[in-house]
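In: this one's structure only:
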């Protein structure tokens, strides 16, 4: 069952938190209490509700499934349940390395210097650099990082990770 409620309300007073999540704005009207979290999420409840009476505002748009997944993670967090990150640890690490690679290149670092920063001097010096597998890996990270900067981050925000 879905209860349709009023549209979003303009926010006013500052409040501090709901559970462990920071609240940046609060608004009330004759029927509802609206809270806006620092991550942009909006919570709504009828009347003088306790924190367990709040619901999430989920827009009916093309990103419906993404919003629902985020709402589920918020619910699990507020209930103290385990929350799975939408990206695996390996994918987060690859993304970090890719963005750090692009930053390093913009600051004048070489592929070799970047590989040393990620993998250590010993591992980099185990093979000739010209044909080293890490050289190819850094090159791929640079391409991936540039692609993410150009528009790939939008795919991450939309829940598409490739």
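Out: In hand now; what should we look at? Computed from a predicted model, the values in this text were never measured in an experiment.
In: can we go C-alpha only for contacts and neighbour counts from here?
Out: Fine.
In: so where do the helices sit in the protein?
Out: Ranges of helices in the chain, per DSSP state H, are 64-78, 89-106, 111-119, 121-124, 133-147, 153-157.
In: I'd like the distance between the residue positioned nearest the centre of the chain and residue 95.
Out: Computing the C-alpha centroid of the chain and ranking residues by C-alpha atoms, centre = their mean puts residue 157 first, at 6.8 Å. Residue 157 sits 13 Å away from residue 95, taking C-alpha to C-alpha, to the nearest Å as the criterion.
In: wait, doesn't residue 116 sit right on residue 134?
Out: No. Using C-alpha atoms under 8 Å, residue 116 makes no contact with residue 134, being 9.5 Å away.
In: Provide a list of residues in contact with residue 17.
Out: Residue 17 makes contact with 23-24, according to C-alpha atoms under 8 Å, 6 or more residues apart in numbering.
In: Could you report the distance from it to residue 43?
Out: 12 Å.
In: again, but for residue 65
Out: 18 Å.
In: intersection of neighbour lists for residue 17 and residue 43?
Out: Counting by C-alpha under 8 Å, 6+ apart, nothing touches both residue 17 and residue 43.
In: Residue 22 - how many residues pack around it?
Out: 15 (other C-alpha atoms under 10 Å).
In: Correction: the previous question concerned residue 38.
Out: Residue 38: 13 neighbours (other C-alpha under 10 Å).
In: neighbour-wise, which of residue 116 and residue 134 wins?
Out: residue 134 (21 against 16).
In: mind checking how far that one is from residue 69?
Out: With C-alpha to C-alpha as the criterion, residue 134 and residue 69 are 36 Å apart.
In: In addition, the following structure is provided for comparison:
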């Protein structure tokens, strides 16, 4: 979230004029923008309502359980604005990214009317699927799990992917 720079802070050296806005969408609570941070990556930001477009800005970080995630995003934004190397988003491992991709492919196929077997053939290849009895196949269980987990993700569980791991 971006707000007007408080008057107690100096406006000199503010980097807000360097924001490379790719998309902007006005809403009641402000303007949602997507900013280019280089390397084909972007950050989604909200410029709060009432903040002038060219005004010096400050990042608002609420003191909540998502604070560390927001600090990391603010660091990435500042690195991009200062033309420094932007650290990668490390919240998802490569394996988690691959699983998320397969989950979305599986649920997309299922929502388009494909059978679990068809989905397995698309994901793993027809030769590998044909090697085992389908009713007892581990691939069948995997595909069914992908679809189940993807439906949960679509229902709002995707937010877990975007957060840091938390101690309970």
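Out: Yep, it's here. A quick note: this is a predicted structure, and the numbers were derived from the prediction, not measured.
In: Quick one: map residue 154 of structure 2 onto structure 1.
Out: Matched across to structure 1, residue 154 of structure 2 falls on residue 149, judged by TM-score structural alignment.
In: An error on my part: the question was meant for residue 96 of structure 2.
Out: In structure 1, residue 96 of structure 2 lines up with residue 91, judged by TM-score structural alignment.
In: Let me know how buried that match is, in neighbour terms.
Out: Neighbours of residue 91 of structure 1 using other C-alpha under 10 Å come to 13.
In: Ok, the one 5 residues further on next?
Out: Look at residue 96 of structure 1: counted by other C-alpha under 10 Å, it has 13 neighbours.
In: buried residues in the longest strand along structure 1?
Out: The residue-count maximum for a strand in structure 1 (DSSP state E) belongs to strand 21-28. Residues of strand 21-28 of structure 1 classed as buried by neighbour count (16 or more other C-alpha atoms under 10 Å): 23-28.
In: What of stretch 101-119 of structure 1?
Out: Result for stretch 101-119 of structure 1 [16+ other C-alpha under 10 Å]: buried residues 101-104, 111-116, 118.
In: can you check stretch 59-78 of structure 1 too?
Out: Using 16+ other C-alpha under 10 Å as the test for burial, stretch 59-78 of structure 1 gives 66-67, 70-71, 73-74, 77.
In: go on, stretch 130-141 of structure 2?
Out: Of all the residues in stretch 130-141 of structure 2, those buried under the rule 16+ other C-alpha under 10 Å are 139-140.
In: Quick one: end-to-end distance for that stretch.
Out: Stretch 130-141 of structure 2 end-to-end distance (C-alpha to C-alpha) = 15 Å.
In: Give me the range in structure 1 that it lines up against.
Out: Stretch 130-141 of structure 2 lines up with residues 125-136 of structure 1 when matched by TM-score structural alignment.
In: Need the contact partners of that stretch.
Out: Against stretch 125-136 of structure 1 from outside (C-alpha under 8 Å, 6+ apart): 111-112, 115, 124.
In: circling back to that earlier point, mind putting the helices of structure 1 into a markdown table with distance to residue 33 of structure 1?
Out: Formatted as a markdown table, the helices of structure 1 follow (distance: least, C-alpha to C-alpha, whole Å):
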| stretch | distance to residue 33 of structure 1 |
| --- | --- |
| helix 64-78 | 18 |
| helix 89-106 | 36 |
| helix 111-119 | 48 |
| helix 121-124 | 57 |
| helix 133-147 | 42 |
| helix 153-157 | 28 |
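In: nearest to residue 57 of structure 1, of the ones you listed?
Out: Distance to residue 57 of structure 1, taken as C-alpha to C-alpha, is lowest for helix 64-78 among those, at 8.8 Å.
In: how distant is the closest one from the center of its chain?
Out: 12 Å (C-alpha atoms, centre = their mean, to the nearest Å).
In: which residues are contacting it?
Out: Residues from elsewhere that reach helix 64-78 of structure 1 (C-alpha under 8 Å, 6+ apart): 19-20, 56, 58-59, 82-84, 158-159.
In: how big is the angle separating it from strand 21-28?
Out: Per axes from the mean of the first three to the mean of the last three C-alpha atoms, to 10 degrees, the angle that helix 64-78 of structure 1 makes with strand 21-28 is 110 degrees.
In: now the buried residues of stretch 59-78 of structure 1 as CSV including distance to residue 37 of structure 1?
Out: Listed next are the buried residues of stretch 59-78 of structure 1 as CSV, based on distance: C-alpha to C-alpha, whole Å:
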residue, distance to residue 37 of structure 1
66, 18
67, 15
70, 13
71, 12
73, 14
74, 11
77, 14
